[in-house]
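[1] Sequence and predicted structure, then a few things I'm wondering about:
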Amino acid sequence: MSNSLSPFLLTGVLLVALSATSCAAVSDASPQSTGNPSAVATSPALPVDEKARELLPENIRAAGVLRVASDPTYAPFEYFDTDNKTMIGWDIDFTDAVGAMLGLKIEHVPATFDTILPGLASGKYDMAASFFSVTPEREKIVDFVQYINSGSGVAVLIGNPHKITMDPVTMCGRTIAGQKGSIQSMAILPAFSTKCTDAGHEPVNIQNFPSQSDANLALVSGRVDGVAADSVTLAYQAKEANGKFELAKGEDYQPEPIGLALNKNSGLKAAVTEAVRDVLSSDHYQAISEKWGVPDSVLVRADVLAAK
């Protein structure tokens, strides 16, 4: 890219590119929680952290509301309840807890994933909670406050007929699906394919689909041999698929920080970091994870924010 691009144009280009690199739902039906959604109140009775509240920008503190955008297609983190208008999920409960710590009401705003970062940059939203991977490229555009750590997995048909594992060599010559624009389709699967060709094997045949739901349907119908996405959501959706697919064996690939996204000019990072630290230290963090079936292995300690 030429250095003659203006900063404004460069920011716009990066936003368009980066907003597409995340995950979306992997379901072939509207998901229902396999956890226990009634176990924790949506609006937690958590005490206000006055130190965190004092760090809020005056306009936010006066308004009393924090607008949080999420793409409601990614169970168990954010998706529509049976009324098709109320967002529920782990991220919803977590950000409600952050709001409680700040003494703010959370207004959950549904948005398509590729519009969230541009909307955040334009001031349409105050915060974004849509399971964003924290990457150096994104950090050029928005601020992040980490709250979880998760890696990628591969879903295969039940019984794993092609013997695929998280070892890339087992995917050589196989057709593996990913959501178009996702980290899996743009970076991880190409890296796996390169490992195959470097070892003298056939490359991975990468098939990109408009949504993760489409990729999932391709797996169930036998058009692809596997689907790459975030492992936690794949595991959740496997339960929802009534035994149609399962996670391939092996360690998650490249676990990375997942964070709340904030406009760099919002002045919110200090207050949100303090509130997130409070939630990570509370029993509520563990409780909502048990509620939504999110494993302990991806949870983080409050001290991950010590140097932020």
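    In hand now; what should we look at? Because the structure is a prediction, the values reported are computed rather than measured. Residues are numbered from 1 along each chain as shown.
[2] from here on, contacts and neighbour counts on C-alpha atoms
    Fine.
[3] tally of neighbours for residue 176?
    26 (other C-alpha atoms under 10 Å).
[4] Quick check: what element follows the helix or strand where it lies along the chain?
    Using DSSP states H and E, residue 176 maps to strand 175-179. Using DSSP H and E, the helix or strand that follows strand 175-179 in sequence is helix 183.
[5] try it against this one:
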Amino acid sequence: MDSTNLRSRMGRILAAVTAFTVLLGGLTACGASSSSAKSSGTSSEASADSKARNLLPKDIRDKGEITAGATAQFPPFAYLPAGGKTLVGYEPDIVNEIAKRLDLKVNWSTFDFQGLIPAIQSGRIQVAAAGLTDTSEREDTAIFVNDLIGRNGAIVPKGDKNKYKKFNDLCGKTVAAVTGSVGVTIVTKQNDSCKADGLKPMTILELPDNSATLLAVTSGRAAAAMQTWPGAGYQAQQNSDLAAIVINEGMNARFTNGLAIDKKSPGLADAFAAALQDMVNDGTYAKIMKANGVDLKTNGITKVYKNWTTNGFK
């Protein structure tokens, strides 16, 4: 090979090596830029998630999943839509978002309402999400992470809405309530007021689920069905034959609802509370509530409490 050809060949090799070096440098720079942008764009959220996740008990963090239970017929709290297999409602939405932030998988099961607390006690589930009212009695079994301020109310036939101006107007009537719900306790307590006014007490018709109480009203078996807001308002919107009334007196005229968490796992409750507060702060909580028809002015929270009923709620 003569010297001219050799110089020409070496020139081509040098040019190829130079081009490859420039290309490699460019790819390396792009990779660094992309990684930096991703870290910068998610740093505050990742920090918040990391802080909440670090509160989880080690066994739950290592396992990477939790068990949760809900009712299938209690909109807009938690329910299965007609023909659906996936739980919807504001509480499943909240739990799923919290779990996402804690990097946990949620294994859902459905129960009758009265079976939720026993399911926590027996260890079948770790979290119950079904519009449970936070009561001092229930706090003996579970830690409540409060996610809503409830209002007492009832569902009545639309034509009877103006008949009931106060709670004692229902004295002497049959009132339906879900077995194991606070509605049963509220009516029982209010019957003392009925008797004090010389009126007949309400007859409590206990039924297994929310839909059964509504059917009792539409069929005439009951004059009213005990419902908390926002549930009462939602049901009235879905059924033109029914009306919702607010009960501003008696036991639990205003109260707290929340996610019930296994009392044997306080770290799980701490992590849930921290993640939920992050959701309140960044607007995710408001989006979930609005998407489920919950009025934030009436029922929303701005600060997350645990066991709020016995921790300063007024």
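    Looks like it came in fine. Nothing here was measured: the structure is a model prediction, and the numbers come from that model.
[6] circling back: by contact count, what packs against the strand holding residue 176 of the first structure?
    Strand 175-179 of the first structure is packed against strand 205-209, helix 212-220, strand 226-230, with contacts defined by 3 or more C-alpha pairs under 8 Å, 6 or more residues apart in numbering; DSSP states H and E.
[7] Just tell me the aligned range of stretch 209-219 of the first structure in the second structure.
    Alignment note (TM-score structural alignment): stretch 209-219 of the first structure is matched to residues 207-217 of the second structure.
[8] which residues of the second structure fall in strands?
    Ranges of strands in the second structure, per DSSP state E, are 65-70, 73-74, 78-79, 105-110, 127-133, 142-157, 174-178, 203-207, 224-229, 242-246, 254-262.
[9] Compare those strands and report which one is nearest to residue 289 of the second structure.
    strand 142-157 (9.6 Å; C-alpha to C-alpha).
[10] list the helices and strands that closest one packs on?
    Using 3+ C-alpha pairs under 8 Å, 6+ apart: strand 142-157 of the second structure touches helix 210-219, strand 224-229, helix 231-238, strand 242-246, strand 254-262, helix 266-282, helix 296-299.
[11] Once aligned, what mean separation remains between the second one and the first structure?
    Relative to the first structure, and after both are superposed, strand 224-229 of the second structure has an average distance of 1.6 Å to its aligned residues, where the measure is mean C-alpha distance after the TM-score superposition for the first structure.
[12] In space, not sequence, find me the middle residue of the second structure.
    residue 91 (1.9 Å; C-alpha atoms, centre = their mean).
[13] deepest of the helices and strands packed on strand 142-157 of the second structure, which one?
    Most buried of those by mean neighbour count (mean count of other C-alpha atoms under 10 Å) is strand 224-229; its value is a mean of 28.
[14] so that one versus strand 174-178, what angle?
    40 degrees (axes from the mean of the first three to the mean of the last three C-alpha atoms, to 10 degrees).
[15] any chance of the helices and strands packed on strand 175-179 of the first structure in JSON lines, plus distance to residue 260 of the first structure?
    Listed next are those as JSON lines, based on distance: least, C-alpha to C-alpha, whole Å:
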{"stretch": "strand 205-209", "distance to residue 260 of the first structure": "26"}
{"stretch": "helix 212-220", "distance to residue 260 of the first structure": "22"}
{"stretch": "strand 226-230", "distance to residue 260 of the first structure": "17"}
